[in-house]
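[1] Sharing a sequence plus its predicted fold:
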Amino acid sequence: MKSWLPIPASSHFSLKNIPFGIISTASNPRHRPAVALGDHVLDLSAFASSAGFNKLSTDLQSNLGVFEQTTLNDFAALGRPYHRAIRQYLQDIFSENTSHEIKTNTSLQKEALLPIADVTTHLPLSIGDYTDFFAGRNHAFNVGTLFRGPANALQPNYNHLPVAYHGRASSVVVSGTPLRRPWGQALPAPGATEPIFRPCARLDIELEMGMFVCKGNVLGEPVALEDAEDFIFGYVLMNDWSARDIQQWEYVPLGPFNAKNFGTSISPWVVLADALEPFRTEGLKNEAELQSYLKEDRKDNILDIQLEVSITTATGNSTTLTRTSSKNLLWSWSQMLAHHTVAGCNLRSGDLFGSGTISGFDAGTHGSFLEQTQGGKVTIKLEGGEERKFVEDGDTITLTGWAGGVDGELVGFGQCVGQILPAISRK
């Protein structure tokens, strides 16, 4: 799929992609929708107001007001057929043989087609609720083995349902937002029984994917598994920052709280579900006999996204820590969504799901420091001679994810970047 707009072959934002986000510029600080395309973004507000969608069917044009909003929630709520039509329209007008005026109209290009380096990105949707799942079975097994041994690594319920907890939506931040090292209660040493209050000493990352819900269901009416795909807007990269020492002390009996609520980073561009449809694969095999509401006929129910994690220390040295794939998930997004609503919970446009940490079994495939260092027992060797057991102040973590790549047709997410700042001073 070739474009008249020069798009680098290495760009995550090929014509096959068309991811949606929210931008602002120095000359126009208002938040507004856009799509990323190579080294440019198309300002959808400016494009719509300049009659750029004049060749769109009349029934679809009636909803173009969604591109005047400051978030993507209203656009998402229109549903996947509308998303599909807009994406197809944009692919058509940027294809090399288009007859659309944007190809030759320099005034329209100047108004609506902006260098990506000149825009600031923001949270793409207003997030009402955030639920973090635990669908990465390799991670669950690796961590369970550290704490309980391989025979008891997975809890009895793990293969029977998509385990999850409700996270904190207010502290989900867009890529590039720095976060403070959290304070909390933690045990000072192995074997201690009384906690102390201190800055987190075992700050970790979790390599995840995030999924945005496009539309809601009625309270009390579960979403059937066969209908769940219709509720998926698109996907982002996610770093679920985790304070392991705080988590260890607080999580019994109700699960993590302050260890997780100080910040979750996501990438700014939402890759639509349709864009990732060609990259489905079969996930990890589940030997359990599932309840009927979780039985999925489709075998290629998992996305195969290539994922990388790198660290850049305060000295400027960068090291790749992890290379893995999102196919290391036991549960599909449709199964997560069906389980989330099976008791009658109502979802809303903009709700965010996290996949849980995505890991392989081998060295260099783990999605957390906890796994890579075997709970802090092993040191990670970095470029420049530095070492890490957990994240230190000044460290920047970068997640990258993409699929495809043949003939410059990457469907990628860009980056999810977060830097850790020192904890606040306390008297």
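    Here it is on my side, so go on.

[2] rest of the way, CA atoms for contacts and neighbours
    Noted.

[3] what's the following helix or strand after the longest helix that the chain contains?
    If each helix of the chain is counted by residues according to DSSP state H, the longest one is helix 80-94. The first helix or strand that comes after helix 80-94 along the chain, using DSSP states H and E, is helix 106-112.

[4] Which secondary structure elements does that next one sit against?
    Taking 3 or more CA pairs under 8 Å, 6 or more residues apart in numbering; DSSP states H and E as contact, the helices and strands that helix 106-112 lies on are helix 44-49.

[5] how far out from the middle of the chain is the longest helix of the chain?
    Remark: helix 80-94 is offset 22 Å from the chain centroid, using CA atoms, centre = their mean, to the nearest Å.

[6] can you check stretch 361-381 too?
    Distance, centroid of stretch 361-381 to centroid of chain: 22 Å (CA atoms, centre = their mean).

[7] hang on, residue 339 is in a helix, isn't it?
    Yes: counting by DSSP: H, G, I helix; E, B strand; the rest coil, residue 339 is found in a helix.

[8] which residues of the stretch 1-150 of the chain fall in strands?
    20-25, 32-37, 40-43, 113-115, 119-122, 130-133 (DSSP state E, counting those that start in this stretch).

[9] just the stretch 251-400 of the chain next, same as before
    264-266, 271-272, 280-281, 302-303, 306-312, 318-325, 352-354, 380-381, 387-388, 396-404.

[10] Pipe these into CSV and attach distance to residue 80 per row.
    Output for those, formatted as CSV (distance: least, CA to CA, whole Å):
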stretch, distance to residue 80
strand 264-266, 22
strand 271-272, 9
strand 280-281, 18
strand 302-303, 18
strand 306-312, 24
strand 318-325, 25
strand 352-354, 17
strand 380-381, 43
strand 387-388, 43
strand 396-404, 21
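
[11] Please compare the first structure with the one that follows:
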Amino acid sequence: MPITANDPNRKTWIKTTPNTDFPIQNIPFGVFLTRDDIITIGTRIGDTAIDLGALHQLGYFDGIPLTDDIFLQDSLNDFISDGKKTWRLVRNRIAEIFDEKNNTLKNNKDHKTEVLFALDEIEMQLPVSVGDYTDFYSSIEHATNVGTMFRGKDNALMPNWLHLPVGYHGRSSSIIPSGIPIHRPQGQKLTNGATEPIFGPSRLVDFELEMAFITTDANALGEPIPIEEAEDYIFGLVLFNDWSARDIQKWEYVPLGPFLGKNFASSISPWIVTLDALEPYRTNGPKPLKEQLPYLQSSGKKSFDIDLEVAIQPANEKETIVCKSNFKYMYWNMSQQLAHHTINGCPVNSGDMMGSGTLSGPTPDSFGSMLELSWRGEKPVQLKSGGSRKFIEDNDTVIMRGHCEKDGVRIGFGEVSTKLLPVFKK
């Protein structure tokens, strides 16, 4: 089935700006609270939010096999469960409805009042109910940088790193949408030269520039997903700030890996951009440095050219862009991650989220964490407003953005913006 929604020549009757992240070729999916306090599933074109629940009830999806309440829910999980064919049919239909040549909704004032919302009339929610969340460690530059800091250049990569996508299972209950502030975490830390830990606020709160993909129901218990089929089970991607407390993490992670240093908060952008929308921006990822086992060998362009940036904005000050990176730097691609995740028969469900791991690039300005940008605090990052940062300070806001651009069409993710508040006190 062709992806007609991606037609680069298509124009919309909804007013948009030339550099919008959300042209009619994007059509992402999200969940929002309307001005009438109703939760609905929707999409967005330009700065206009579109209530898909209302659109469906008015008959605009006739001919597509959808349940009556598919968009009248507080998460996208059931819609995602309907599978790739349904996603494509719905997205193609939305593109038709809002095409500048289609007057059906355009000229129906009453229907438009029910369906269309300005962004200041809605409140974005978490788009999926995340049952399980896995975080990978798939940027070779990030893994090499961190390994060099703590083990030296000769032992930077662990022996398994070039053979499999390293990952761990995170905590889904602390995944939050953009705009929700978080508190500085507390925990045990081992200070320099000490032999016993102390308890207190983390002094080394950090961001991690990541993206995450959302899956559909993929396999039964015991059934691996072949790598050549993996993309059929990936709905789309979001921007992902996987917050870290480096001092807490360093003390606790041996032998079982990240725990309290990672599970206090993970922030995502609220609009899921589908894999179909990203199709024109495919590119090759890094070439394998070692021959991979057959179940991990992928062919074709399995990465995407997505420009990414991170900004730090102190309270009442201008922001400073501290990092510019790209999704294509990821060494282990999404198909490899999903194939590896399920090779032992682990089932994957609708709404599961898989983090890419920190997306660092080859140059210092493309490092995707403060740990790398400031090189463990040895090289403070200068801010436009004056001062500098080794790590994230109280009342700083971290903003991540991402977009693709080709042949005059820009597909973006909006942003994920999160403010770090002081330690929680009753």
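    Cool, the structure landed. What you are looking at is a predicted structure, and each value in this text was computed from that prediction instead of being measured.

[12] where does the TM-score land?
    The TM-score (TM-score structural alignment, normalised by the length of the second structure) is 0.96; 417 aligned residues with a CA RMSD of 1.2 Å.

[13] Using CSV, lay out the strands of the stretch 251-400 of the first structure together with mean neighbour count.
    Listed next are those as CSV, based on neighbours: other CA atoms under 10 Å:
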stretch, mean neighbour count
strand 264-266, 27
strand 271-272, 25
strand 280-281, 16
strand 302-303, 22
strand 306-312, 21
strand 318-325, 20
strand 352-354, 26
strand 380-381, 14
strand 387-388, 13
strand 396-404, 23
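
[14] out of these, which comes closest to residue 45 of the first structure?
    For residue 45 of the first structure, the closest of these is strand 271-272, at 19.0 Å, according to CA to CA.

[15] which part of the second structure lines up with that closest one?
    Under TM-score structural alignment, strand 271-272 of the first structure corresponds to residues 273-274 of the second structure.

[16] what's the matching range in the first structure for stretch 254-264 of the second structure?
    Going by TM-score structural alignment, stretch 254-264 of the second structure sits over residues 252-262 in the first structure.

[17] coming back round to it: for the longest helix of the first structure, give me the average deviation versus the second structure.
    Comparison of helix 80-94 of the first structure with the second structure after fitting gives an average deviation of 0.8 Å (mean CA distance after the TM-score superposition for the first structure).

[18] In the second structure, which residue range corresponds to that helix?
    Under TM-score structural alignment, the match for helix 80-94 of the first structure is residues 84-98.

[19] Other residues contacting the matching stretch?
    Under the criterion CA atoms under 8 Å, 6 or more residues apart in numbering, residues 1, 3-5, 12-14, 24-25, 27, 60-61, 64-65, 79-80, 102, 104-106, 232-233, 235, 276 lie in contact with stretch 84-98 of the second structure.

[20] that older thread, mean distance, the match of strand 271-272 of the first structure to its aligned residues in the first structure?
    Averaged out, stretch 273-274 of the second structure is 0.4 Å away (mean CA distance after the TM-score superposition for the first structure).

[21] Tell me the span between the first and last residue of the match of stretch 254-264 of the second structure.
    19 Å (CA to CA, to the nearest Å).

[22] Going by neighbour count, which residues in that stretch are buried?
    Neighbour counts over stretch 252-262 of the first structure (16 or more other CA atoms under 10 Å) mark 256, 257, 258, 259, 260, 261, 262 as buried.

[23] Out of the residues you listed, which is nearest to residue 351 of the first structure?
    residue 261 (16.3 Å).

[24] my read: that closest one touches residue 167, true?
    Yes: with contacts counted by CA atoms under 8 Å, residue 261 of the first structure reaches residue 167, the gap being 6.8 Å.

[25] show me where the second structure has helices.
    Under DSSP H, the second structure gives helices at 52-57, 77-81, 84-97, 109-115, 140-151, 246-252, 334-342, 370-373.

[26] what's the mean distance for the second one versus the first structure?
    Superposed on the first structure, helix 77-81 of the second structure shows a mean distance to its aligned partners of 0.4 Å (mean CA distance after the TM-score superposition for the first structure).

[27] circling back to that earlier point, and of the helices of the second structure, who's closest to residue 227 of the second structure?
    Among the helices of the second structure, helix 334-342 sits nearest to residue 227 of the second structure (CA to CA), with 5.2 Å.

[28] Show me what the closest one is packed against.
    Using 3+ CA pairs under 8 Å, 6+ apart, helix 334-342 of the second structure is in contact with no helix or strand.

[29] That one vs the first structure, average distance?
    Counting by mean CA distance after the TM-score superposition for the first structure, helix 334-342 of the second structure comes out at 0.4 Å.

[30] Residue 297 of the second structure matches what in the first structure?
    Checking with TM-score structural alignment, residue 297 of the second structure has residue 295 as its match.
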